[in-house]
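Asker: Next input, structure requested:
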Amino acid sequence: EDEQEEDGEEEESERSEDQLKGVLDEDTAAEGLHTLGYSAPGTEYVYLHLSLPGRELSDISILSGYIHLQKMELSSNKINDLSCISHMPYLTELNASKNELTTYFNFKAPKNLKEVDFSHNQIPKMHDLSAYQSLTKLLLDFNEIDEIRGLEQCHSLTQLGLSHNRLTAIRGLENLPIRILNLSFNQIEKVNGLKSLKTLQRVDLSNNKINSLQGLEGHQLLDVINLEDNQVAELSELKWIEGLPLLRVLNLLKNPLQEHEDYWFSAIFMLLQVTELDLKKVSVEEKVAAVNKEDPPPEVVAAEDHRSQVLYNTEQPQRVLD
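Answerer: Prediction:
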């Protein structure tokens, strides 16, 4: 009987341990608190930041009581519910990457929430984010999203990450102030839907199914384009980006157009403003060589004619004068 009782107690304690496993308690939360400062209303001296990455956490409901937090780092846990954030009106930064989220922003919007990282989760759909008008940075890379939507009212959004999702088209970004856009590793076939992004500076469209650069023209501030591993086959496609005044970095590795015999010098000639092509620095000498090859100035033509004439003469049989 005693043995049975002991076994029963052991089972019960194991069960209670299992129940507590993944549940955030006050002691663990205290370990993650740092950065003392005045609360947003300026009435109290409190901890402003919480950092608890990689703690196997699945239940963080206790954080509902931590109303003064301004930054929260919860990456690499097992969290699927962030409703506690409804009680954090002063939160400005949230990192909930590498968790088990299947929905996002399922909490009352903190008025000044600016930066959010929900990458590496299991989010299938984007929802209306009109309540989150202070958002400047939204990372949703490595999820299961098939359509960009709900961002119409995000008038402060300057960085958007949606790489490694299931997108087939670029839409839903009209008139946003996006400067950095990452749509790599999707199934996108056409570069449309970017025309109204007047502040775009960097775009990553690598590892898609794009065969034309049409849609990238007219972006006066664009300085980095990554199109590695796509299906651009014709050198003539470069005409769409040759008028971009600030373009400095272009990556077209693993595209069929690289197989053209004169690809390197033709690309440099069409894009003389570029300083890095296909992960290689473009030297001044290469730019000069490209111009001399593709559109040589008169003195270069004359020099080449002279060289040809000299070569021709030396190859003729020489007659010894009597």
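Asker: Please make it C-alpha for all contacts and neighbour counts, starting now.
Answerer: Noted.
Asker: does residue 28 sit in a helix, a strand or a coil?
Answerer: Secondary structure assignment for residue 28 (DSSP: H, G, I helix; E, B strand; the rest coil): helix.
Asker: residues near it, how many?
Answerer: 12 (other Cα atoms under 10 Å).
Asker: Could you pull up the residues touching it?
Answerer: If you count contacts by Cα atoms under 8 Å, 6 or more residues apart in numbering, residue 28 has none.
Asker: at 10 Å what do you get?
Answerer: Contacts for residue 28 were tallied using Cα atoms under 10 Å, 6 or more residues apart in numbering; they are 52, 55.
Asker: That one and residue 22, how far apart?
Answerer: 11 Å (Cα to Cα, to the nearest Å).
Asker: Now do the shared contacts for the two.
Answerer: residue 55.
Asker: now the other sequence, so there's something to compare against:
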Amino acid sequence: MSDTEDVDEPEPEQDGSQKSDNENDLEKEEPNVLTEETAGQSLSLLCKSGDGLSHAFIRADLKEKNLSDISILQGYIHLRFVDISKNRLTDLSPLNNLTHLLSVKADNNNLEKIGLQPFPFLQHASFSFNRINDTSGLEHPLLEQLNLSNNRIDSVKYLRCGLLSKLHTLEIRSNKIQSIEELNIPSLKNLYIEEEFIVIRKDYNSISNLDGISRMNQLENLSVRKNKITELTCFNEPMSELKYLDIRDNLIANIEEIGKLKDLISLQSLLIAANPVCKEEGFRMEVLMHLQSISKLNEDDVAEDEKLEALEIAKQRQLEKEKFAEYEEMENI
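Answerer: The predicted structure is shown next:
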């Protein structure tokens, strides 16, 4: 989703039967309550019920129904998959009665909080493009994938291992986060905390460092694109599983920071374009000297002869360092 300029559209012709803009606005604001008929039409996937004694529909697809009230769903206790995206919902509490839920999608609503009790079986949850202020109320022990992108979250302190011990994918793009130091989910394999908008807004993610990231030592994919990161000290500690790192569009200016990536022994793809350091002479070779494992740098393939050249330069540099150390030792005798 990106910011665009407003474009003037031609006004529709008026006639006696047409409603005024104010009337249309009022109509849009009127409550739209989910009915038995609409709920029934949304059901699919007939399966055995939880107790195995009967059959019930376990999927409800209620996307784009302009709903503001889904209270009736609390009676559909066998539902396991619920999609209520693109509505006008402000309250998800009717879902709390659905203890067999495996997946819930509530993107593009008007939620300011999640407000769900712990679901014992929930594995996938998505709440992107809402107005959610914080991450409290997420205590689902089997949750594996969570999308909180494009909200108003400014702190990740409620996202903890004790509450989300199975979580492997967290998307929290385009929020108001300035630090991930309190994020502590060692099970994470995929973390996306970049800024999605083409034009960065001043109140969106502005992370200046990645302190604490080493706690997530199972990470395989990490994207922090379009933040305010200036240094890479956080990678001095081993993150042996990291394969993909996107740190484009940050503020890394010192070529010495590249050396701090040397412990990323499994890294295959590094995206670091649009940082000041990329303008430094010998930048590409400096990266390859420290990261022999990578096959892509800024989406360009790394050739074998480049790796060999980088290896030779690294060896020569090491020899020069050793000779200098010997010379200093002799001078001190």
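Asker: Superposed, what's their TM-score?
Answerer: Here the TM-score for the pair of chains, by TM-score structural alignment, normalised by the length of structure 1, is 0.82; 280 aligned residues with a Cα RMSD of 2.0 Å.
Asker: list the contacts for residue 152 of structure 1?
Answerer: 128, 129, 130, 133, 172, 173, 174, 175, 176 are the contacts of residue 152 of structure 1 under Cα under 10 Å, 6+ apart.
Asker: Could you measure from the residue mapped onto the last one from structure 2 over to residue 162 of structure 2?
Answerer: Right, residue 176 of structure 1. Aligned by TM-score structural alignment, residue 176 of structure 1 pairs with residue 186 of structure 2. Per Cα to Cα, residue 186 of structure 2 is found 10 Å from residue 162 of structure 2.
Asker: Neighbour count: these two, which is higher?
Answerer: More crowded of residue 186 of structure 2 and residue 162, by other Cα under 10 Å: residue 186, with 20 against 13.
Asker: can you give me the strands for the stretch 151-300 of structure 2?
Answerer: Read by DSSP state E, counting those that start in this stretch, the stretch 151-300 of structure 2 holds these strands, from start to end of the chain: 169-171, 190-192, 221-223, 244-246, 269-271, 296-297, 300-301.
Asker: Can you get me a residue count around residue 167 of structure 1?
Answerer: Residues lying near residue 167 of structure 1 (other Cα under 10 Å) number 22.
Asker: Can you find the partner of it in structure 2?
Answerer: By TM-score structural alignment, residue 167 of structure 1 lines up with residue 177 in structure 2.
Asker: Quick check: its match vs residue 168 of structure 2, distance?
Answerer: For residue 177 of structure 2, the distance to residue 168 of structure 2 equals 20 Å [Cα to Cα].
Asker: Summarise which helices and strands the helix or strand where residue 309 of structure 1 lies is packed against.
Answerer: Assigned by DSSP states H and E, residue 309 of structure 1 belongs to helix 298-315. If contacts are counted by 3 or more Cα pairs under 10 Å, 6 or more residues apart in numbering; DSSP states H and E, helix 298-315 of structure 1 sits against helix 284-294.
Asker: Tell me what angle the helix it packs on forms with helix 298-315.
Answerer: Calculated by axes from the mean of the first three to the mean of the last three Cα atoms, to 10 degrees, helix 284-294 of structure 1 forms an angle of 70 degrees with helix 298-315.
Asker: quick one on the thing from earlier: name the nearest residue to the match of residue 176 of structure 1, ignoring sequence neighbours.
Answerer: residue 216 (4.3 Å; Cα to Cα, 6 or more residues apart in numbering).
Asker: show me what contacts the one you found?
Answerer: Taking Cα under 10 Å, 6+ apart as the test, what residue 216 of structure 2 contacts is 183, 184, 185, 186, 187, 188, 189, 190, 191, 239, 241, 242.
Asker: tell me the two of the residues you listed that are most distant?
Answerer: Taking Cα to Cα as the measure, the contacts of residue 216 of structure 2 span a maximum distance of 18.3 Å, between 183 and 241.
Asker: For the most centrally placed residue in structure 1, give me its contacts.
Answerer: What sits nearest the mean C-alpha location of structure 1, by Cα atoms, centre = their mean, is residue 182, with 3.2 Å. Taking Cα under 10 Å, 6+ apart, we find residue 182 of structure 1 in contact with 139-141, 159-164, 202-206, 226.
Asker: Residue 110 of structure 1 touches residue 71, doesn't it?
Answerer: No: counting by Cα atoms under 10 Å, residue 71 is not a contact partner of residue 110 of structure 1; they are 11.6 Å apart.
Asker: hey, what's in contact with both of the two?
Answerer: By Cα under 10 Å, 6+ apart, the residues touching both residue 110 of structure 1 and residue 71 are 90, 91, 92.
Asker: so can I have CSV of the residues you listed showing neighbour count and distance to residue 247 of structure 1?
Answerer: Formatted as CSV, those follow (neighbours: other Cα atoms under 10 Å; distance: Cα to Cα, whole Å):
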residue, neighbour count, distance to residue 247 of structure 1
90, 21, 39
91, 25, 37
92, 19, 33
